[in-house]
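*Asks:* My questions are about this predicted structure, shown below with the sequence.
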Amino acid sequence: MESQPVTSEGERKLVSDSGLTVAFQPIADVSASRVYAYEAIIRGPKGQTSAQIFESLPPEAKATFDQRCAAGAIRWAMAVGLGDSGARLLIPVQAQSIDKPAEHLEPILRVSRHAGLIAERLIFGLEGYRQVAGRDLAEIIDVHRKAGPLTAFVGLGPGHAGLALCGRYLPDLVTLESELVSAIASSWSRRLVLEDLTPRIRQLGLKVIATGVDSEAVLQRLRGFGITLVQGEEIASPALRSLPTPTLRRAAA
């Protein structure tokens, strides 16, 4: 069955009636002193993450939840200046909700075209990708690649969880768990984990985004590992309905 278009009325209902909010947090490229992307962060009325909200939904609502969130995020981002920034927009999606990738993607791309944002500036961050069958995961990445958006696997952490899938299906990017990243300035064992992970990811040709960068010490450790795409409180906090300017001075010095 053809996917229904995501309407602006539906987006307003998503944000207002349901109590959901959209915030944006920059992912900085400290090697070039610029914003690589802004992540759209969906939160519930009690601070729930998009994954927690998704799990609480009835089955019939799960099918369109990510589409409505993505459409709202695109329109809000463009309204507050994403189009002039040159940055990409990273939109988290629940991988398990994508039954038919092409049908799932089309209404989002339609909204993006109408808003004036080309598909190549979109990144879809697959949350829960380890719970998706291999052939389905491969199809999602293939559909995204042919249509223009990039694909990121979200949440690579200790124990190399998900690294084998990265090597098998080759997304464009991978994000590191914030719990792993934030501990590398104080934990020798976490530094060893990242020291081992970094060259493995690099050999696969994937870009790495380090989330959870909450101090200058963590940022400096990451630069030592050659990781230049960073996100966290040390860079900039999420901001509601605006694109915050990251702190890049010390990282670029």
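*Replies:* Noted; the coordinates are in hand.
*Asks:* When you work out contacts or count neighbours from here on, use the C-alpha atoms and nothing else.
*Replies:* OK.
*Asks:* how would you label the nearest residue to residue 241 once chain neighbours are set aside: helix, strand or coil?
*Replies:* Nearest non-adjacent residue to residue 241, counting by CA to CA, 6 or more residues apart in numbering: residue 23, 5.8 Å away. Using DSSP: H, G, I helix; E, B strand; the rest coil, the structure places residue 23 in strand.
*Asks:* For residue 214, see how far away residue 23 is.
*Replies:* Per CA to CA, to the nearest Å, residue 23 is found 18 Å from residue 214.
*Asks:* Same check on residue 194?
*Replies:* To residue 214, residue 194 is 16 Å away according to CA to CA.
*Asks:* Equivalent analysis for residue 91, please.
*Replies:* As for residue 91, its distance to residue 214 is 22 Å (criterion: CA to CA).
*Asks:* Neighbour count: those two, which is higher?
*Replies:* residue 91 (23 against 19; other CA atoms under 10 Å).
*Asks:* all helices for this structure, in order.
*Replies:* Using DSSP state H, the helices of the chain run over 8-15, 50-56, 59-79, 82-85, 101-115, 134-147, 163-169, 178-182, 188-203, 216-224, 249-252.
*Asks:* what residues does the fourth one touch?
*Replies:* Taking contacts as CA atoms under 8 Å, 6 or more residues apart in numbering, the residues outside helix 82-85 that touch it are 77, 88, 116, 117, 243.
*Asks:* swap the cut-off to 7 Å and go again
*Replies:* By CA atoms under 7 Å, 6 or more residues apart in numbering, the residues outside helix 82-85 that reach it are residue 117.
*Asks:* Comparison target, given below:
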Amino acid sequence: MTARSPHQTFQPIGCAECRDHQALGFDFTMAFQPIFNVRTGATFAYEALVRGLNGESAGYILGLVNDSNRYRFDQACRVKAIEEAARLGILEIADCLLSINFLPKAVYRAETCIRATLEAARMANFPPERLMFEVTEGERVDDPEHLKSIFVEYDRQGFTTAIDDFGSGYSGLNLLAMFQPQVLKIDMALTRSIDQDPVKQAIVEGIVLVAQRLGIQVIAEGIETREESAALLALGIELMQGYLYARPEIGRLAPGNF
């Protein structure tokens, strides 16, 4: 089956249908990994990461997604993430966001595809302004204007928008030039062993400078050592995510290891 065109009409689905995993063809759950302000210790967000019911990896679950179920899967992930995060008490953490990854090719018209998300948020008493949506820079975008329209609509709805894995993929600064999100997440390929690599330090310093001039917050991903964290702090990055501070966990919102 070929991928659906962004302009093709479709029937949006609601929360109840998003929970129908029999129609999806498989079931899944969510693990949550925190993002911290390492200078203050405050929790900036928890990122929802798809997992199998027996702990199977995100790669395993994403391998079950195809053109026939991509839209339903994307919608189901949003609903599952909101419901699970609310159940685990994320709203009790002051100003903490819930970060959800989305598949641009599964969003045909942003203003209609968002209905199930807003419905799930209302049912869970989850303020929409505490939702952050991430798109990975590593996914090839065949229709940049379509992606831009998604970001514009999400921004209009009051969501925080983010480019994930920045510095790793196909579009890089071109994507940033097209649309400026509120958040950039620097890929672990640039943060890994950054304390020992002056080239990476120079690149990240440049990204931080651009982000500051555009009013964008920067998150460093994949932090595993105190030395990496210290080097990134010296470059002006306070928001960090990685195994040094907490691993993704199913069934609870892990506290930070400081």
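*Replies:* Noted; the coordinates are in hand. Quick caveat: nothing in here was measured; it's all calculated off a predicted structure.
*Asks:* follow-up on the earlier one: who wins for proximity to residue 123 of structure 1 among the helices of structure 1?
*Replies:* Across those, residue 123 of structure 1 has its closest neighbour in helix 134-147 (9.1 Å, CA to CA).
*Asks:* okay, that closest one sits on what stretch of structure 2?
*Replies:* Helix 134-147 of structure 1 corresponds to residues 144-157 in structure 2, going by TM-score structural alignment.
*Asks:* re earlier: residues in contact with the counterpart of the residue nearest to residue 241 of structure 1 in structure 2?
*Replies:* In structure 2, residue 23 of structure 1 lines up with residue 31, judged by TM-score structural alignment. Residue 31 of structure 2 makes contact with 48, 49, 50, 51, 248, 249, 250, according to CA under 7 Å, 6+ apart.
*Asks:* Let me know how buried residue 83 of structure 2 is, in neighbour terms.
*Replies:* 17.
*Asks:* if I look at the residue mapped onto it from structure 1, how far off is residue 15 of structure 1?
*Replies:* Counting by TM-score structural alignment, residue 83 of structure 2 corresponds to residue 75 in structure 1. From residue 75 of structure 1 over to residue 15 of structure 1 the distance is 12 Å, taken as CA to CA.
*Asks:* Also residue 5 of structure 1?
*Replies:* Relative to residue 15 of structure 1, residue 5 of structure 1 is positioned 17 Å away (CA to CA).
*Asks:* Which of these two has more residues huddled nearby?
*Replies:* Comparing residue 5 of structure 1 with residue 15 by other CA under 10 Å, the one with more neighbours is residue 15, at 20 against 15.
*Asks:* Identify the residue nearest that one in space, chain neighbours excluded?
*Replies:* Per CA to CA, 6+ apart, closest to residue 15 of structure 1 is residue 21, 5.6 Å.
*Asks:* and residue 254 of structure 2, how many neighbours does it have?
*Replies:* Other residues close to residue 254 of structure 2 by other CA under 10 Å number 17.
*Asks:* residue in structure 1 matching it?
*Replies:* Under the alignment (TM-score structural alignment), residue 254 of structure 2 pairs with residue 244 in structure 1.
*Asks:* list the contacts for that match?
*Replies:* Counting by CA under 7 Å, 6+ apart, residue 244 of structure 1 has contacts 25, 26, 236.
*Asks:* residues touching residue 62 of structure 1, list them.
*Replies:* 54, 97.
*Asks:* Map it onto structure 2.
*Replies:* By TM-score structural alignment, residue 62 of structure 1 lines up with residue 70.
*Asks:* gap between its match and residue 144 of structure 2?
*Replies:* For residue 70 of structure 2 relative to residue 144 of structure 2 (CA to CA), the value is 19 Å.
*Asks:* can you check residue 87 of structure 2 too?
*Replies:* According to CA to CA, residue 87 of structure 2 and residue 144 of structure 2 sit 36 Å apart.
*Asks:* And the two? Which one has more around it.
*Replies:* Counted by other CA under 10 Å, residue 87 of structure 2 and residue 144 do not tie: residue 144 has more neighbours, with 16 against 13.
*Asks:* Distance of that one relative to residue 223 of structure 2?
*Replies:* Residue 144 of structure 2 sits 30 Å away from residue 223 of structure 2, going by CA to CA.
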